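> Kindly generate the corresponding structure for this input.
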Amino acid sequence: MPRNQQIVLDNRPRGAAVLGNFRLVVTDTPALAEGQVLVRHHYLSLDPYMRGRMNEGPSYAAAQALGEVMIGGTVGEVVESRNPQYAVGDKVLGMGGWQEYSVIDGKAPGALRKLGAGPFPLSYYLGAVGMPGVTAWYGLVKIIAPKAGDSVVVSAATGAVGSAFAALARARGCRVVGIAGGAEKCRYAVQELGFDACIDHQRYGNEGKALAQALGQACPQGIDGCFENVGGWILDAVMLRMNAFGRIALCGLIAGYDGAPQPLSNPALLLVKRMRIEGFIVSEHLEVWPEALKELGALAGSGRLRPRETIAQGLAAAPEAFLGLLQGRNFGKQLVQLI
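Okay, the predicted model is just below:
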């Protein structure tokens, strides 16, 4: 059995996460028991939710245990199998974590999913045609529920979720406006992802009213739906331009992952405009995944969804790439290539 490099959570962050919170270890891969498979990971997904799991305290999921392999989605290949449902060479998706290999109980429901030969790279199953894509689909379809002609806004617009959101919203005839950090990202959003407009929040220096004015110009009929990934002053600005009975799908609060408070500046708007704001965790809605993945796969296969990827090389690069993701240094979906 091969030696296995792993990255574990060594200690919990105090404020911002740092490289010292992680530790690289090398272990022996255990021999397979009956029903198990050994997976060699090709790509590891890095996602903002991982930062929240590093904290200790009540949340929607258990905290990442100290000394254990960091949680994370992976795609890879079966290299040894003692399970008749999986053959050597099968490409699979799972939660293999921050490591080169994983031993998986192939009989456990949902532990692994076989991947077909799609018209797009294997890495897409961790982004556009994976959990981030389904996240965008659920927030748009089930919470915002737009009709043709509605104006919808998404923050972190050029990331894995925002990219999928744009394609899905355009397919429904919406006006789609993004909020992203930097002129290059905004150019990419409009020219490659098909956003009708994209606002560079870096131009406004945490001034919600200035950002709200820019949103008013980009959405002259007001905002009907918002897919929120950031929170803080970004959400404040959006709320100032929301129409009556607007819907906000609350997916993430990146602005508060380091423990900073996120008070709303104008909470009365929720009442005055009769807005609906709904948080969701996509893993709690597995019933929609087949429908969502079918649409996302069709969009990616046809080229209407063209996500960009930032790929770090080698497991040792994962912590630095993850911290860069939290600081917005990535462009599109952040991955680590392991093979």
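
> hey, let's count contacts and neighbours off CA atoms from now on
Noted.

> count of residues packed around residue 244?
Counted with other C-alpha atoms under 10 Å, residues neighbouring residue 244 total 17.

> Nearest the geometric middle of this protein, what residue?
Computing the C-alpha centroid of the chain and ranking residues by C-alpha atoms, centre = their mean puts residue 132 first, at 4.2 Å.

> Helix or strand: which one has that residue?
Assigned by DSSP states H and E, residue 132 belongs to helix 131-138.

> Distance from the chain centre to that helix, please.
Counting by C-alpha atoms, centre = their mean, to the nearest Å, helix 131-138 is centred 8 Å from the centre of its parent chain.

> From the contact count, pick out the helices and strands touching it.
helix 160-171, helix 289-302 (3 or more C-alpha pairs under 8 Å, 6 or more residues apart in numbering; DSSP states H and E).

> quick one on the thing from earlier: so what's the residue count around the nearest residue to the residue nearest to the centre of the chain once chain neighbours are set aside?
What sits nearest to residue 132 in space, not counting adjacent residues and going by C-alpha to C-alpha, 6 or more residues apart in numbering, is residue 161, at 4.9 Å. Residue 161 is surrounded by 28 other residues when neighbours are defined as other C-alpha under 10 Å.

> Let's see this one next, to set against the first:
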Amino acid sequence: MEGVVESREWYLAAYCPQGLPTSEHLKFRTVTLSIASDSIPDGHVAVESLFISVDPYLRTRFTGTSDGLGFQQFPIDQVITSFSVLRVIGSKDRKHYTEGDLVLVPAAPVAEYSIIPSSEILRKIDAQSGISMPEYIGSLGIPGFAAWIGIEVLGDPKPGSNVFISAASGAVGMNAGQLAKIRGCRVIGSTGSDEKVKLIKEEFGYDDGFNYNEESDFDAALSRHFPDGIDVYLDNVGGKMLEAVLNHVNKCARIPLCGMISQYNKVWTERDGVRNLLNMIGKEVRMEGFLLGTYWHRFGDFAKDMEGYIKEGKLKTKNKLNVGIESFLDSLSSLFSSSNIGKVVVQVKA
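All right, here's what the predicted structure looks like:
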């Protein structure tokens, strides 16, 4: 039948309160979807997925319980969603979108084809910009935006500030460190291997870094690297690292809480506590959690900054492309392994 496609998609079959989701929780299926014009409601577009973002926060939407990040849980038996680059293949909103447009959608179905409200589109992509499509998932997507909010908006370090970034070789960390360097800061990162320490120094311009797996005492490691204290800490891991940082903060230090990946696979009663919050009082430290949804109104400012940095060669990126929508589950699992470097992207189509 004309206008009908077979679309493979990932859906949530069962909640996973702790540990990594497996094929028992996330399942793969094929559905038949009509993308004919009369099947597209007014104000909607039919799209095909090109690139899908794989981000740690997605893990918190599979637990079946309310969590500290405040994201709604994915419904059972429904297709899951993620930040994606899509191509419009049919439109009932021709005032704004026509066939062939490339668009960014913050919560697009993790499916080969779908029909979505055009109001859910964040922005169009200029295919002639000279910026590769995966960059719109990475430095110009969720992780880049998180790094920009954490450093530019909340951290706001001054030139010469001492900045510490955890998970420094990850998708957020590699952008955050470079943004701090652009501001003229001294930047140190923690990573999960000696190879990654070398990467953040040689490719991303970090002043130094350390392998947290080789450190038996985080407090001692921070004493070595921050003899003059920490002014801004972008926290991506939480737990014992956050606790150690609070022993080294300077007066009026800022700690944007971007994520706590070390805690995502644990129920809350098993998560690491932070015992030295008292340090925040005497040093007048601001520790602030943030969600990107609160800052969508700043996305245009972010995109302008980051596109400029990329074109000027001031910001380098590293993407791990996994080809085929069937690779989504393995891609998600890789985020919680110290073997992962850079931004993980599922390439559905070129």
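
> picking up where we left off before, now do the same for the residue nearest to the centre of the first structure: its match in the second structure.
The alignment partner of residue 132 of the first structure in the second structure, by TM-score structural alignment, is residue 143.

> Its match contacts residue 174, correct?
No. Between residue 143 of the second structure and residue 174 there is no contact under C-alpha atoms under 8 Å: 9.2 Å.

> List the residues that contact residue 348 of the second structure.
Taking C-alpha atoms under 8 Å, 6 or more residues apart in numbering as the definition of contact, the neighbours of residue 348 of the second structure are 49-52, 112, 323-325.

> Now do it against residue 244 of the second structure, distance only.
Taken as C-alpha to C-alpha, to the nearest Å, the spacing of residue 348 of the second structure relative to residue 244 of the second structure amounts to 41 Å.

> now do residue 18 of the second structure
According to C-alpha to C-alpha, residue 18 of the second structure and residue 244 of the second structure sit 25 Å apart.

> higher neighbour count, those two?
residue 244 (20 against 16).

> SS state for that one?
Three-state call for residue 244 of the second structure (DSSP: H, G, I helix; E, B strand; the rest coil): helix.

> can you tell me which residue in the first structure aligns to it?
Aligned against the first structure - with TM-score structural alignment as the criterion - residue 244 of the second structure pairs with residue 237.

> Verify the stated contact: that match with residue 216.
No. The pair residue 237 of the first structure and residue 216 does not pass the contact test of C-alpha under 8 Å, sitting 9.8 Å apart.

> What residue in the second structure is paired with residue 185 of the first structure?
Under the pairing rule here (TM-score structural alignment), the equivalent of residue 185 of the first structure within the second structure is residue 196.

> Run through the neighbouring helices and strands of the helix or strand in which that match is found.
Assignment of secondary structure by DSSP H and E places residue 196 of the second structure within helix 194-202. Helix 194-202 of the second structure sits against strand 186-191, strand 208-211, with contacts defined as 3+ C-alpha pairs under 8 Å, 6+ apart.

> which one of those strands lies closest to residue 232 of the second structure?
Smallest distance to residue 232 of the second structure across those (C-alpha to C-alpha): 9.6 Å, for strand 186-191.

> residues contacting residue 152 of the first structure?
Under the criterion of C-alpha under 8 Å, 6+ apart, the contact partners of residue 152 of the first structure comprise 169, 174-177, 223-227.

> secondary structure element for residue 234 of the first structure?
Assigning secondary structure by DSSP H and E places residue 234 of the first structure in helix 232-241.

> same check, this time on residue 222 of the second structure
Using DSSP H and E, the element containing residue 222 of the second structure is helix 218-225.

> give me the stretch of the first structure that that helix matches.
The alignment of helix 218-225 of the second structure onto the first structure (TM-score structural alignment) covers residues 211-218.

> ok, average deviation of that stretch from the second structure?
Relative to the second structure, and after both are superposed, stretch 211-218 of the first structure has an average distance of 2.1 Å to its aligned residues, where the measure is mean C-alpha distance after the TM-score superposition for the first structure.

> Tell me which residues are up against that stretch.
Counting by C-alpha under 8 Å, 6+ apart, residues outside stretch 211-218 of the first structure touching it are 177, 197, 199, 201, 204, 222, 234, 237-238, 240-241.

> Look up the closest residue to residue 281 of the first structure, ignoring the ones flanking it.
For residue 281 of the first structure, the nearest residue in space outside its immediate sequence neighbours is residue 251; the separation is 7.3 Å by C-alpha to C-alpha, 6+ apart.

> how deep is the residue mapped onto residue 326 of the first structure from the second structure tucked in, by neighbour count?
Superposed on the second structure with TM-score structural alignment, residue 326 of the first structure falls opposite residue 336. The local packing of residue 336 of the second structure (other C-alpha under 10 Å) involves 16 other residues.

> Onto which residues of the second structure does stretch 71-80 of the first structure map?
The alignment of stretch 71-80 of the first structure onto the second structure (TM-score structural alignment) spans residues 81-90.
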